[in-house]
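# curious how this folds, go ahead:
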Amino acid sequence: MHICLVNDTRLPTKKYGGTERLIAWLIGEYLKLGHRVSVVAPTGTALPGVECIPADTHEDALQVIPKSADIVHFHSWGPPPDFDRPWIYTLHGVAEGAVLPKNTVCISRSHARQHNVKVVVYNGVNPDEFHFRDRKQDYLLFFSLIRRRAKGAERAIRLARRYGHRTIFAGGTRLDLIKGGGLLESFHPGLKFVGKVAGEEKAELFSNAKALLFPISWEEPFGLVLVESLLSGTPVVATPRGAVPELVPPEVGALFTTDEEFPDALERAMACRPLDCREWAMANFSSAVCAGNYLTLYERLLGGEDVFG
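This is a model prediction of the structure:
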């Protein structure tokens, strides 16, 4: 099958960029299975084994999509209403109130309910980028954009200090708390800020943590860090917002709402077996599973099924 993916940001990403990393993982899985892959993305995109076609505007992207593509998978820069090729569009963010293209795919059931969309394909993470480890060190890990208040860095600081847990914060510097909240409270010997990390440093942080702390206050469409943590054998303690309950059943973590519920939730999370965490993530949220689900969707669409009706 010739698959064309369309995205409005350059690939691959250096450190952060959930959508960009997901696309790169999908491409890797497609290539392993022998599919031909083209990518329409801004100038500078370079991926091995892939036909990279530069396009720096939405209009340009629509003009350079290869005629030979069997399916066009938009990750941004959606198709016009009269687009006459087989296609799907994955919504990666939140677009409440927007008129979405007919063939829209959401990335969790919560996300789909929020946007009144029928079709769901969960994101997938490449497990090869993470290390499984069943012996943990004595620290919690917060790994989200610190400057985004809804990600919960301020609350994580409060919980860590109140209950005496050494915590490592990744996803920005202490100064990002000026916007995210909690700057003054962050000056404590048990709290360490390591900035934005990736690669081996990131894998080590996940694999050694005793739990991932994810106290979000918004409807997270998916949450790649949850899967990254579980692939590392690290359980999750989180608030039950957005897709979190779908990704974190009791076998691999625990949920809490109030600060007072946190100690019990952490105790339950830390009782989870690291291998159970890894196996759950591998079975449901690996890049291979995600690619397989998209390929099934492509085939159904190409076979004439009214998937989005």
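# all contacts plus neighbour counts: C-alpha atoms, from now on.
OK.
# so which residue is smack in the middle of this structure?
What sits nearest the mean C-alpha location of the chain, by C-alpha atoms, centre = their mean, is Leu224, with 2.7 Å.
# OK, contacts around it?
Residues counted as contacts of Leu224 (C-alpha atoms under 8 Å, 6 or more residues apart in numbering) are Gly18, Asn123, Gly124, Val125.
# measure the residue nearest to the first one when sequence neighbours are not counted to Gly124 for me?
It refers to Gly18. Excluding the flanking residues, the one nearest Gly18 by C-alpha to C-alpha, 6 or more residues apart in numbering is Leu224, at 7.1 Å. For Leu224, the distance to Gly124 (C-alpha to C-alpha, to the nearest Å) stands at 8 Å.
# wasn't Val72 part of a helix?
No - read with DSSP: H, G, I helix; E, B strand; the rest coil, Val72 is strand and lies in no helix.
# can you get me a residue count around it?
23 (other C-alpha atoms under 10 Å).
# please apply the same query to Gly49.
12.
# who's in contact with it?
By C-alpha under 8 Å, 6+ apart, the neighbours of Gly49 are Leu31, Val37.
# list the buried residues in stretch 150-166.
Neighbour counts over stretch 150-166 (16 or more other C-alpha atoms under 10 Å) mark 150-161, 166 as buried.
# ah, wrong one, I meant stretch 100-109
Leu100, Asn103, Thr104, Val105, Cys106, Ile107, Ser108, Arg109.
# please provide the structure for the following sequence as well, for comparison with the first:
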Amino acid sequence: MRKQAQFPLRILVVSPPYYEVPPRGYGGVERVCFALVEGLVDRGHEVTLVGVGPRHTKAHYVPTLPVAPTEMADDPVTLEVRHALVAARVIRDLRPDIVHDHTISGLLSAADHPCPTVATVHVALAGPDSFAEIYQSISPAVGLVALSDSQLRDAPDLNWIGRVHNGIPLKPHKGIERKAHHVLYLGRISATKGVDLAIAAARAAKRRLVIAGDATTKTENDYIARTFAPLLCQGVEWVGEIDDARKCDLLAEAGCLILPPRWHEPFGLVVAEATTAGVPVVALRMGALPELLEEGVTGVLCDRPDELPGAINRAFRLPGSVCRARAERRFDARHMVAEYEQIYRACLPR
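Model (predicted):
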């Protein structure tokens, strides 16, 4: 009889219905899904990805829409339902060994799947943006995976079967000892991400701030018009949404990345992207951020917004080579893939 850990698995991964996998710009969950799927294929597994838009993966691919609609879609409810129904049909037809769902709507039919279902929780589980009540209501047949210890503490009664930090493929960057020309903000332009706090901190530190990102929802468009746009001034440059090449350029010239969220950050993939490029992160002590950053090595943590300017100046002096060396041990996508494989095998019927 073969040992269970030696045979390849048939795995079906469901990504959200908004962005391509991998995304052209914004799309942290989709970026993680791509790294996971590619890594599983490299480890010899038979993987099917359900997503939207054109195919970019080595895995078998089932698109529910030919073009990715983004979160600005006029009818997101119909979009989510369509995506979930197509995914459920594919699961019934293929009968994989395991389903790994990165959506919420797909979990409505998980109890009817012909195989175990694992779901990664990509959202906050505490505070005004909490999805804890929704996850408390899903079928106990779904095994939940947290992105951080912070999520486990925020909702300890959920059906947790593991915790896996997000990972990214490691790649060379233009300069580990960075040029330190500016403070960089990467991400959605929203009140919950604290972009206004980033602007105030950079100005107080007398550092140039580059903001790379845009609105992803209509609510965020309103925030840009009413709050964000009036704050733009000399020394604060908004470059909009960027692709990976431009991101690498901006990271190569950043003295630090700033991340001052107002919500319980469930992970923060930008932390991995910055620190593995040798760029320390200045952050408020919210959600998962304290467990992702090593004080004085990969970043500087603050308890209050008024501490951010001094933290920026300290972060500019941290050596990029040390930051990257520590970060790549923590955020290498190969670790994430191996940990998920262990979870999948533990869920299989004995």
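# returning to what we had before: what's the counterpart of the residue nearest to Gly18 of the first structure in the second structure?
Under the alignment (TM-score structural alignment), Leu224 of the first structure maps onto Leu269 of the second structure.
# same deal with Ala288 of the first structure?
Match for Ala288 of the first structure (TM-score structural alignment): Arg334.
# neighbours around that match, how many?
Arg334 of the second structure has 18 nearby residues by other C-alpha under 10 Å.
# Three-state assignment for it, please.
Quick answer, by three-state DSSP: Arg334 of the second structure is helix.
# gap between it and Pro349 of the second structure?
From Arg334 of the second structure to Pro349 of the second structure the distance is 25 Å (C-alpha to C-alpha).
# then Val41 of the second structure?
The gap separating Val41 of the second structure from Pro349 of the second structure is 22 Å, by C-alpha to C-alpha.
# please work out which residues outside stretch 56-68 of the first structure touch it.
With C-alpha under 8 Å, 6+ apart, stretch 56-68 of the first structure has contacts from 2, 4, 6, 8, 38, 40-43, 53-55, 77, 79.
# and which of those is nearest Phe143 of the first structure?
Closest to Phe143 of the first structure out of the contacts of stretch 56-68 of the first structure is Asp8 (25.2 Å), distances taken as C-alpha to C-alpha.
# now do the contacts for that closest one.
The neighbours of Asp8 of the first structure, taking C-alpha under 8 Å, 6+ apart as the test, are Ala41, Pro42, Asp56, Thr57, His58, His75, Ser76, Trp77.
# and the strands in the first structure, which stretches?
Remark: strands assigned in the first structure by DSSP state E are 2-6, 36-41, 51-54, 71-74, 87-90, 104-106, 119-120, 140-143, 167-170, 191-195, 211-214, 236-238, 253-255.
# can you redo those strands as TSV with distance to Arg278 of the first structure?
Converted to TSV, those look like this (distance: least, C-alpha to C-alpha, whole Å):
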stretch	distance to Arg278 of the first structure
strand 2-6	29
strand 36-41	29
strand 51-54	33
strand 71-74	29
strand 87-90	26
strand 104-106	24
strand 119-120	22
strand 140-143	17
strand 167-170	22
strand 191-195	25
strand 211-214	13
strand 236-238	12
strand 253-255	12
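# between these, which one is nearest to Pro12 of the first structure?
strand 36-41 (10.3 Å).
# tell me which other helices or strands the closest one touches.
strand 2-6, helix 18-32, strand 51-54, helix 58-64 (3 or more C-alpha pairs under 8 Å, 6 or more residues apart in numbering; DSSP states H and E).
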